[in-house]
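> Please work out how this folds:
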Amino acid sequence: MQNLPRQFKQEQGTFFGIPLTHITYTSSVIPIILIIWAQSYIERAINKILPKMIKGVFAPVLILMITGIVGVLLIGPIGTGLGNILGGVITWLNQFAGWLVSALLGGFGMFIIMAGGHYALIPIATQNLAQVGFDNLMMTGLLPGNMAMAGAAFAIAMRTKSNGYKQYSISAAVTALLGVSQPALYGVAIPIKKAMTAIIIGGFIGGLYAGIVGVKGFALSDPGLAALPAYISPDGSWGNFINTLITMVIAFGMTFALTYFGSYEELSQEEIEEITVNQ
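Have a look, this model is predicted:
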């Protein structure tokens, strides 16, 4: 654990004599998720205990105070410990089976994004760039996942009969190609389960290829078309860049084909309106 980024290291302080763990919450995810989960129980307990007459005034104050204390003293350190373990496992696995990590991130990275866990990969990628000059974790694994979501979104745009959803899907596909996959994730992958299955398959195969040939990123960016210069090797060779393009074609093409030629059931008008209403 000596090589963990600074924000994963534990620095001791005290709170009325109780040891504290210093946590940089802006670059951590698991502690925040756990604190919010605990707050839901604290809020229920406070609302049951306080009389209705004073609940509106004192409940928010007590919930915030208790959550803050419990979070700083207990839940935050537990979450940081879990994050340390997760980061250590990913780093260890990446050293001995990088191809597997790339394949798993390519196929199942969207679930990590849903949980906000992709932010936990950024410090590891930053450390890799600082120590060895390249990143073969986030920049390698999330790239095929983004391309797979773009492929699915483009296929749905060609199959849907709704003009509004067609425009949304095209926009989501373009943003995924550029490295921002959330619109395709929440507007296509989650509502259409068969598209999600295609994304998993296409992203996994693309990530597997990227891991086997050793695709690397030489600068930190959102993995996508806009980040292509980051995959050009500093020594001037083009092998890594070409393999990056092949990875993108595999993930995008396979997912597009599976989604376009597979069975498709149009979403209801209510579902489409719910997805596109804020677009």
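
> Only C-alpha atoms from now on, for both contacts and neighbour counts.
Will do.

> tell me the contacts of the closest residue to Ala257 other than its chain neighbours?
Distance criterion C-alpha to C-alpha, 6 or more residues apart in numbering; nearest residue to Ala257, sequence neighbours excluded, is Ala155 at 7.7 Å. Ala155 is in contact with 256-257, 259-260, counting by C-alpha atoms under 8 Å, 6 or more residues apart in numbering.

> most centrally placed residue in this protein?
Nearest to the geometric centre of the chain sits Ile113, at 2.2 Å (C-alpha atoms, centre = their mean).

> which residues touch that residue?
Gln182.

> quick one: whichever helix or strand it is part of to chain centroid distance?
Per DSSP states H and E: Ile113 is located in helix 98-114. Relative to the chain's own centre, helix 98-114 is displaced by 9 Å; criterion: C-alpha atoms, centre = their mean, to the nearest Å.

> Repeat that for stretch 250-260.
On C-alpha atoms, centre = their mean, the centre of stretch 250-260 falls 21 Å from the chain's centre.

> So what touches it?
Residues from elsewhere that reach stretch 250-260 (C-alpha under 8 Å, 6+ apart): 144-145, 147-152, 154-156, 158-159, 194-195, 198-199, 201-207.

> rerun at 7 Å
The contact list for stretch 250-260, computed with C-alpha atoms under 7 Å, 6 or more residues apart in numbering, reads 144, 147-148, 150-152, 155-156, 195, 198-199, 202-203, 205-206.

> Second chain to compare with the first, below:
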Amino acid sequence: MTDYKALAKNILDEVGGPENISNMTHCATRLRLTLKDPSKANDDKIRDMDGVANVVNKAGQYQVLIGTEVPKVYDEFEELVNNNGQAQVATSNEKSGSIITNIFSAISAIFAPLLPALAGSGILRGLTILAVQLGWLSESSGTYAILNAAAMSVFYFLPVLLAFTSGRRFGASPYLSALIGAALLHPDFIALLGNQGNGATTSFMGIPVVLMNYNSTVVPIILSIWAFSYLYKFLDKHIPETLKLVIIPLISLVVMIPLTVIVIGPIGVYGGEGIANIVNWLIERSSVLTGVVVGGGWSVLVSFGIHWAVNPIMINNVSTYGFDYIVPFTFACNFAVIGTTIGVIFKARNKKLKGFALTGLITVALSAIIEPTLFGLLVKNKKLFLAQIIGGAVGGAYLGLMKVVTNAFVFGSVTTFPAFVTENSSNFIQAMIGLLISLVVSAILGYIFTNKDDQLA
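Coordinates of the predicted model:
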């Protein structure tokens, strides 16, 4: 069993200690650090630690690949860093790197804590739809209503959840942030929409308000809490300690909720819909080309740790439209990784290499975590990396041609197949064909590109 505290301490020692860290966060699999002097980090020693799969230093971030246990390591790491007798290290929106670095860091910090809830809800939604299609469950039954509520609540209340994680990321009170998100979903506010929906109007103290339905939205609340963080820090700095308990919440709610519904919210809704519409328009115009690019290139984005920039688009599509075209392409990438490992297993003679490939196959198939295999095998062998990219591109092209979608934002593995269950019964079948194509093509190429005497580098 991994000693997370010891691992965290060892990593901290080898990156130059607490005084060398200006910002820290984590995503689903990586500890993400902004180092004042990256040259102080000992990549080789960190990479050789038990519990560390690899080290990547890209886009101004020092990324330590740990896997799904990263939250436990991060908790220990954060405690060690902030209890070292110095000023606390930033975990919010400090300008500790380039704009691009800060954006990627913010996206990963905001969405990473919600991924289990999003994935679990998506799978439950798929299983519920499947039960209805098989005649095991009636849509008019109480059982269906309860299961549907369990599956869809994470999407309906997404503004509240994102408000909380955004508050933590941007340095505002997460609880006040959640209240701002909750106000947008209050029945009295939604009732103002009447039968018109988005675009209905009302007024606030004589100021015209264009109303929006904010359930399942992503962009508006993130923008709102980002703005709120500046107000919160200003109030926290200037209001006497004895008055903070009452005055900060009062001013925060009175200022931010009207500001959100009058200005920030509509901009966020239209902006988010605009971005999603552009992406979906491109997919509709050339779904095959999109499948080739995303299916083949997704592992490249993952290797640089910048795939988080695309995840919010997929989440927004699912929460807004109930489906997404991009998620299937990420499945194609993952199953191409599986296929490549199969080719290696059948061709290689070295037991250590075969064992590593088998472990990678099982890991991706069950948990959708490709980084250990990506960095431990594919990046080190460019031919195998090419085999995986080609397999993902070919499978992605088929998925794009067939307009395959998922009903949820999930990571691509065997356990997340229910995400392909939709009202269109052929969607699941076409998805399985596309993923099989990715697997077979990459397996054949992986077999061809593997030399019998290859060893695990």
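
> TM between them?
The TM-score (TM-score structural alignment, normalised by the length of structure 1) is 0.66; 219 aligned residues with a C-alpha RMSD of 3.7 Å.

> What's the match for Ser181 of structure 1 in structure 2?
Aligned by TM-score structural alignment, Ser181 of structure 1 pairs with Ile370 of structure 2.

> Determine the number of other residues adjacent to its match.
25 (other C-alpha atoms under 10 Å).

> secondary structure class for the closest residue in space to it that isn't next to it in sequence?
Leaving aside its sequence neighbours, Ile370 of structure 2 sits nearest to Val364 (C-alpha to C-alpha, 6+ apart; 5.6 Å). Put simply, Val364 of structure 2 is helix when judged by DSSP: H, G, I helix; E, B strand; the rest coil.

> How about Ile46 of structure 1?
Classified using three-state DSSP, Ile46 of structure 1 is helix.

> How many neighbouring residues does the closest residue to it other than its chain neighbours have?
Excluding the flanking residues, the one nearest Ile46 of structure 1 by C-alpha to C-alpha, 6+ apart is Ala59, at 6.4 Å. Applying other C-alpha under 10 Å, we find 18 residues neighbouring Ala59 of structure 1.

> a helix runs through Ala59 of structure 1, doesn't it?
Yes: according to three-state DSSP, the state of Ala59 of structure 1 is that of a helix.

> Buried ones among the contacts of Ala155 of structure 1?
Among these, those classed as buried by 16 or more other C-alpha atoms under 10 Å are 256, 259-260.

> could you dump those residues to CSV with secondary structure?
Formatted as CSV, the buried ones among the contacts of Ala155 of structure 1 follow (three-state DSSP):
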residue, secondary structure
Phe256, helix
Thr259, helix
Tyr260, helix
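
> and which of the residues you listed is nearest to Asn128 of structure 1?
Asn128 of structure 1 lies nearest to Phe256 out of those, by C-alpha to C-alpha, at 32.3 Å.

> Excluding sequence neighbours, find me the nearest residue to that closest one.
Phe256 of structure 1 sits nearest to Gly151 (C-alpha to C-alpha, 6+ apart), 4.4 Å away.

> Break down structure 1 into its helices, ranges please.
For structure 1, applying DSSP state H gives helices covering 30-49, 52-70, 76-96, 98-114, 121-132, 138-159, 163-177, 182-184, 193-213, 239-261, 269-276.

> now for these, which one comes closest to Thr21 of structure 1?
helix 76-96 (5.9 Å).

> Tell me the helices and strands packed up against the closest one.
Here helix 76-96 of structure 1 touches helix 30-49, going by 3 or more C-alpha pairs under 7 Å, 6 or more residues apart in numbering; DSSP states H and E.
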